[in-house]
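A.B. asks: with the input below, show me the fold.
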Amino acid sequence: MKTIKISAALALSAALGLSACNDPAQLAVNTDPQKNTKQGAIAGGIIGAGLGAISGASNKTTAVLGGAAAGAILGGAIGASLDQQAAELRQQLASEGITVTNTGDRLVVSLPQDITFATDSFTVRDNLRPDLARLSQHLNKYPKSTVQVIGHTDSDGDAAYNQQLSERRAAAVAAELEQNGVSVYRIVTIGRGEEQPIASNLTEEGKARNRRVEIVIIPQK
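C.D. replies: Here you go, the predicted model:
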């Protein structure tokens, strides 16, 4: 019994470690088109095995194997769906600078500030609205997901002001999605201010990368 519990803990720790490696800011170029499907199956299998091990089933071996198989199927299906969704979004979104990152368990659509807002503004630019409409259509096509809209700034200026600006910009993008039919109950808006840079704030190029709004699409499991 003790060995099984230890194995479950190790399995869950390994799964969390695998998920942590999918931080969008640390991702390498994905050269394998099925990489995220495979990662999803592996992570699902690990978690399923761990949950089977700590379940109340009388036959722990059967529970572990059954949990691993079920988890692998579910994780692989989610990974394959995200691969497909990422490919569709990359074809549909026309504005230069928009990126779509598949982390293996979610999609991150990053909208650079320069194409989303004017300086010191939280009004969405007119030329971005067609892309947000296409993104909304995509979200409505795949309704079984939650959507986080996260605003980020660089470190210039007052931190409290940057926090408020990031919140307002996230809310403005979320409002565009809602106006295009995405259910308000799926959307969560978050302002991160200058807390989560993806590049150095010591260079103009780095600051430009940090000024962004991210739309994070998380499948419901």
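
A.B. asks: for the rest of this, base every contact and every neighbour count on C-alpha atoms.
C.D. replies: Noted.

A.B. asks: where do the strands sit along this structure?
C.D. replies: Assigned by DSSP state E, the strands in the chain fall at 99-102, 107-112, 145-152, 187-191, 212-219.

A.B. asks: now distance to residue 129 and mean neighbour count too, for these, in CSV please.
C.D. replies: Output for the strands of the chain, formatted as CSV (distance: least, Cα to Cα, whole Å; neighbours: other Cα atoms under 10 Å):
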stretch, distance to residue 129, mean neighbour count
strand 99-102, 16, 21
strand 107-112, 12, 22
strand 145-152, 15, 24
strand 187-191, 18, 20
strand 212-219, 14, 22
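
A.B. asks: one more to put side by side:
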Amino acid sequence: MKLLKTAAVFICLTATGCSSLNHEPSSSSPSTRSAASSEKSWWPFGGKKTAPETAAKIDEAATHAWLDAYEPRLREALKDSKFTLERRDNVLIVTAPVDSSFNPDRPGMLMPTTLGPFSRVAKLVEGDSKTGVLVLGHADTSGQAPVNRQLSQERAQAVAAIFRLSGLRRDRLLLKGVGSDMPRAANDSREGRALNRRVEIVLTPQHTLMALLAQYNTPAKAGPVLAVTQTK
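C.D. replies: Take a look at the predicted model:
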């Protein structure tokens, strides 16, 4: 019964577009936001709306120690799920495929079966003040670009809602819908499009979160997510 109540809360949030997370000014509609999204970060929790001019320097030794300690704990949290975990340079990325994670009839709503692994990752992160989270929503190219970007943002909001409900502080959680800008595979096949429809949870040491976000806001670096080399 407790699990069903929890699932109902999460589904309610995703069904309403996670309005409690969205503090974007009304002037930034999907049509205007899509044009500026490659230059500005999308801040769902208020406060400043642009990344600082200077990014924190990365302590490579400390970051690799964090990665070594965190990776096995994440793998345990994701055991028996359809999520995957990758270690890319200075970040850990949990990937949730859209096709098995979201309701096919309501594309921004999470399936109840995904709440368990999402919640385990969220509780793991919430209990570690040294970790920051960037949630990225991705789409394929089967629709119009503004629609894809909005849909990818709604999916990122749905996942971010779980982290907020688990108690993650606002200064440790960012999200962004990148549409079809960062494919993992070619969009000319059903399999490729399925790979590109995903939500990625990027975990990084909290003090490098802003530097990681900046990478996704720089048009020159807009490419496959696999190209991440530093810690937006």
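
A.B. asks: would you format the strands of structure 1 as JSON lines with distance to residue 68 of structure 1 included?
C.D. replies: Shown next, in JSON lines, are those (distance: least, Cα to Cα, whole Å):
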{"stretch": "strand 99-102", "distance to residue 68 of structure 1": "23"}
{"stretch": "strand 107-112", "distance to residue 68 of structure 1": "24"}
{"stretch": "strand 145-152", "distance to residue 68 of structure 1": "24"}
{"stretch": "strand 187-191", "distance to residue 68 of structure 1": "31"}
{"stretch": "strand 212-219", "distance to residue 68 of structure 1": "20"}
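
A.B. asks: which helix is the longest one in structure 2?
C.D. replies: Ranked by residue count and defined by DSSP state H, the top helix of structure 2 is helix 145-165.

A.B. asks: same question for structure 1.
C.D. replies: Scanning structure 1 for the longest helix, with DSSP H as the assignment, gives helix 60-92.

A.B. asks: hmm, back to that, who are the packing partners of the longest helix of structure 2?
C.D. replies: Under the contact definition 3 or more Cα pairs under 8 Å, 6 or more residues apart in numbering; DSSP states H and E, helix 145-165 of structure 2 sits against helix 2-15, helix 30-36, helix 115-126, strand 131-138, strand 173-177, strand 198-205.

A.B. asks: start and end residues in structure 1 for it, please.
C.D. replies: Aligning helix 145-165 of structure 2 against structure 1 (TM-score structural alignment) gives residues 159-179.

A.B. asks: so who does residue 172 of structure 2 touch?
C.D. replies: Residues near residue 172 of structure 2 by Cα atoms under 8 Å, 6 or more residues apart in numbering: 131-133, 206, 209.

A.B. asks: what's residue 179 of structure 2 aligned with over in structure 1?
C.D. replies: Under TM-score structural alignment, residue 179 of structure 2 pairs with residue 193 in structure 1.

A.B. asks: again but with residue 119 of structure 2, I slipped
C.D. replies: Taking TM-score structural alignment for the superposition, residue 119 of structure 2 sits opposite residue 133 in structure 1.

A.B. asks: once you drop chain neighbours, what's closest to its match?
C.D. replies: residue 180 (6.0 Å; Cα to Cα, 6 or more residues apart in numbering).

A.B. asks: so who does that neighbour touch?
C.D. replies: Going by Cα under 8 Å, 6+ apart, residue 180 of structure 1 touches 133, 136-137.

A.B. asks: am I right that residue 82 of structure 1 is in contact with residue 102?
C.D. replies: Yes. Taking contacts as Cα atoms under 8 Å, residue 82 of structure 1 lies within contact range of residue 102: 6.8 Å.

A.B. asks: ok, average deviation of the match of helix 145-165 of structure 2 from structure 2?
C.D. replies: Its matched residues in structure 2 lie on average 0.6 Å from stretch 159-179 of structure 1 after superposition (mean Cα distance after the TM-score superposition for structure 1).

A.B. asks: buried sites along that stretch?
C.D. replies: Counting neighbours by 16 or more other Cα atoms under 10 Å, one finds that the buried residues in stretch 159-179 of structure 1 are 162-163, 165-178.

A.B. asks: now stretch 97-104 of structure 2
C.D. replies: Buried residues in stretch 97-104 of structure 2, counted by 16+ other Cα under 10 Å: 97-98, 101-102.

A.B. asks: a markdown table for the residues you listed, including distance to residue 201 of structure 2?
C.D. replies: Shown next, in a markdown table, are the buried residues of stretch 97-104 of structure 2 (distance: Cα to Cα, whole Å):
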| residue | distance to residue 201 of structure 2 |
| --- | --- |
| 97 | 11 |
| 98 | 13 |
| 101 | 13 |
| 102 | 15 |
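
A.B. asks: how near is the spatially most central residue of structure 2 to residue 59 of structure 2?
C.D. replies: Nearest residue to the geometric centre of structure 2 (Cα atoms, centre = their mean): residue 135, 1.4 Å. With distances taken as Cα to Cα, to the nearest Å, residue 135 of structure 2 is found 23 Å from residue 59 of structure 2.
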